[in-house]
Structures are given as structure tokens and as C-alpha cells.
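Asker: Just a sequence and a predicted model for now, questions to come.
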Amino acid sequence: MTRALINVPKQAHTGEIIEIKAMIAHVMETGYRRDAGGAAIERNIINRFTCFYDGAEIFAAELFPAISANPFIAFSTIATKSGTIAFAWTDDKGNTETATAEIKVV
């Protein structure tokens, strides 16, 4: 299981632009390196990151091997109503992880 640090404002005003940040602990192995014995290390990167606000997709990114280990993703959205902001990411091995954060809109 990967670990994620999620930063979402606890509270915002209706119509306010908010910044959402996520950093995901993942090795992001590109598949270009070799181990001590010379064998290629299998590629394993996060290839898809998605964010949902109250069930609606608000951000998605397709990632490639040039992304560093422990990728940091930041984007903005407009606070519309209180609810859950959910994150999901999938790596090359098919593992899907999720995280959530709550926001209160006043």
C-alpha cells in the first residue's frame, strides 16, 4: 500500500478558488535501470491519477516514466459545496489506491 499526503482546505467560501495538493509515496521505477546483476528492473509507475469532488471527476492526469519518485500533483478548483474530495491512482501492476479529504463550504 502506498502512502499519500493530501492537502485540501478544511473550509472555503462558495465560489472560492482552492488549491489541492497530493504527494504519493511510490518508487516510480522507469524500467530503464538495471539491478546489480545486470537484469532490467521491471517498470512500475503510477500511470493514472484522478480526483473527484462530491462524485464528479474534476482532475485527471496520465503519468509517464519521466515523473520522479513520490510524485507531487497540485491543481485548483472552485469550492461549490461541502463534500468529499476523493483521489485514486493506479500503477503498472494494476494496484489502485485511494484517499479522501472532506471540505466544508460556507
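Answerer: Cool, got the structure.
Asker: only C-alpha atoms for contact and neighbour calcs from this point on.
Answerer: Will do.
Asker: which stretches of this structure form strands?
Answerer: For the chain, strands defined by DSSP state E occupy the ranges 3-7, 11-12, 17-25, 46-53, 56-62, 72-78, 83-91, 96-105.
Asker: I'd like the distance between the spatially closest residue to residue 98 that is not a sequence neighbour and residue 81.
Answerer: Spatially, and ignoring its direct neighbours in sequence, residue 98 is nearest to residue 88 (4.4 Å; CA to CA, 6 or more residues apart in numbering). Taken as CA to CA, to the nearest Å, the spacing of residue 88 relative to residue 81 amounts to 21 Å.
Asker: now swap in residue 94 and tell me
Answerer: In terms of CA to CA, residue 94 sits 33 Å off from residue 81.
Asker: For those two, indicate the residue with more neighbours.
Answerer: Between residue 94 and residue 81, residue 81 has the larger neighbour count (other CA atoms under 10 Å), namely 16 against 11.
Asker: Now that one. Nearest residue, chain neighbours left out?
Answerer: Leaving out its chain neighbours, the residue that sits closest to residue 81 by CA to CA, 6+ apart is residue 105, at 5.2 Å.
Asker: adding another structure so you can compare the two:
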Amino acid sequence: MPSNTIRIRAKVTGGITDVKTLISHPMTTGLRKNKKTGKKIPAYFIKRVTAEIDGKQVFIADWGIGISTNPFLSFKVKGGKSGQTLKLSWVDNKGKSDSKTTKLS
């Protein structure tokens, strides 16, 4: 599993949890060619991103090749309290994954 691919901030204001995250990932489409060999560069992208607050799934995103390199993701969910745990996870099309846990502030 890759490590340190996720940077995350999560803040609760008025019962709404605002999550902002940056994920380090090349996100290649499979449509570009290697300039030297002319062969296509294989697709390599994040398929799914999920978020849980204290073990309860609150967010799911299914992605494809149209997402940029090192994607920034921002979303809001109802609920969450300061001090609770937020876990953000991703899985890519090659089976690699990563997750990071942080406390809500």
C-alpha cells in the first residue's frame, strides 16, 4: 500500500462537516502514448474514494479516467462532531490503496 498519499482537513461548523483532501496519484488515462516507443501508457487511476465518520460510511465517489493528476476533493456531509474520527480511503484500478484517519475539529 502506498503511504502518505493523502492530505486531509475536516472541520465541523453548525452540524456540517467540511472535508478537503489532496491525493497524490498519477491518474493516467490509458489514451496517451509514450513519445519514444509509440506504445500507449496503461491506464492507472483511482476507482473509488470513500469516507467514514466513526466507522459509518458518509461518502462514496466512483471515479474514472477523467480525473486530473493529484486530485483535490472537497465535500460536505451532515453530521459529525468535533473529536470524532474521519477515515478517507481510495482504491485504484491496479488494486493499490491508501487511507488516512484524522480527528474532526
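Answerer: Perfect, thanks for sending it. The structure presented is a predicted model; accordingly, all values stated were derived computationally and were not measured.
Asker: I'd like to know how many residues surround the nearest residue in space to residue 65 of structure 1 that is not next to it in sequence.
Answerer: Distances taken as CA to CA, 6+ apart put residue 30 closest to residue 65 of structure 1, at 5.0 Å, once the chain neighbours are dropped. Other residues within reach of residue 30 of structure 1, judged by other CA under 10 Å, total 17.
Asker: contacting residues for residue 30 of structure 1?
Answerer: Going by CA atoms under 8 Å, 6 or more residues apart in numbering, residue 30 of structure 1 touches 42, 43, 44, 45, 65, 66.
Asker: what's around the fifth one, how many residues?
Answerer: If you count neighbours by other CA under 10 Å, residue 65 of structure 1 ends up with 16.
Asker: residue contacts, it?
Answerer: Residues in contact with residue 65 of structure 1 (CA under 8 Å, 6+ apart) are 28, 29, 30, 45.
Asker: Distance-wise, check the third one relative to residue 75 of structure 1.
Answerer: Between residue 30 of structure 1 and residue 75 of structure 1 the computed distance is 24 Å (CA to CA).
Asker: repeat for the last one
Answerer: Computed with CA to CA, the distance linking residue 45 of structure 1 and residue 75 of structure 1 is 21 Å.
Asker: Would you mind telling me which of these two has more residues around it?
Answerer: Ranked by neighbour count (other CA under 10 Å), residue 45 of structure 1 and residue 75 place residue 45 first, with 24 against 11.
Asker: quick one, what contacts the more buried one?
Answerer: Taking CA under 8 Å, 6+ apart, we find residue 45 of structure 1 in contact with 26, 27, 28, 29, 30, 63, 64, 65, 91, 92.
Asker: Only whichever of these are buried, select them in ChimeraX.
Answerer: A single ChimeraX command suffices to select whichever of the contacts of residue 45 of structure 1 are buried according to 16 or more other CA atoms under 10 Å:
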select :26,28,29,30,65,91
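Asker: Throw the contacts of residue 45 of structure 1 into CSV and include distance to residue 13 of structure 1, thanks.
Answerer: As requested, the contacts of residue 45 of structure 1 are arranged in CSV below (distance: CA to CA, whole Å):
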residue, distance to residue 13 of structure 1
26, 34
27, 37
28, 36
29, 40
30, 41
63, 32
64, 35
65, 38
91, 35
92, 38
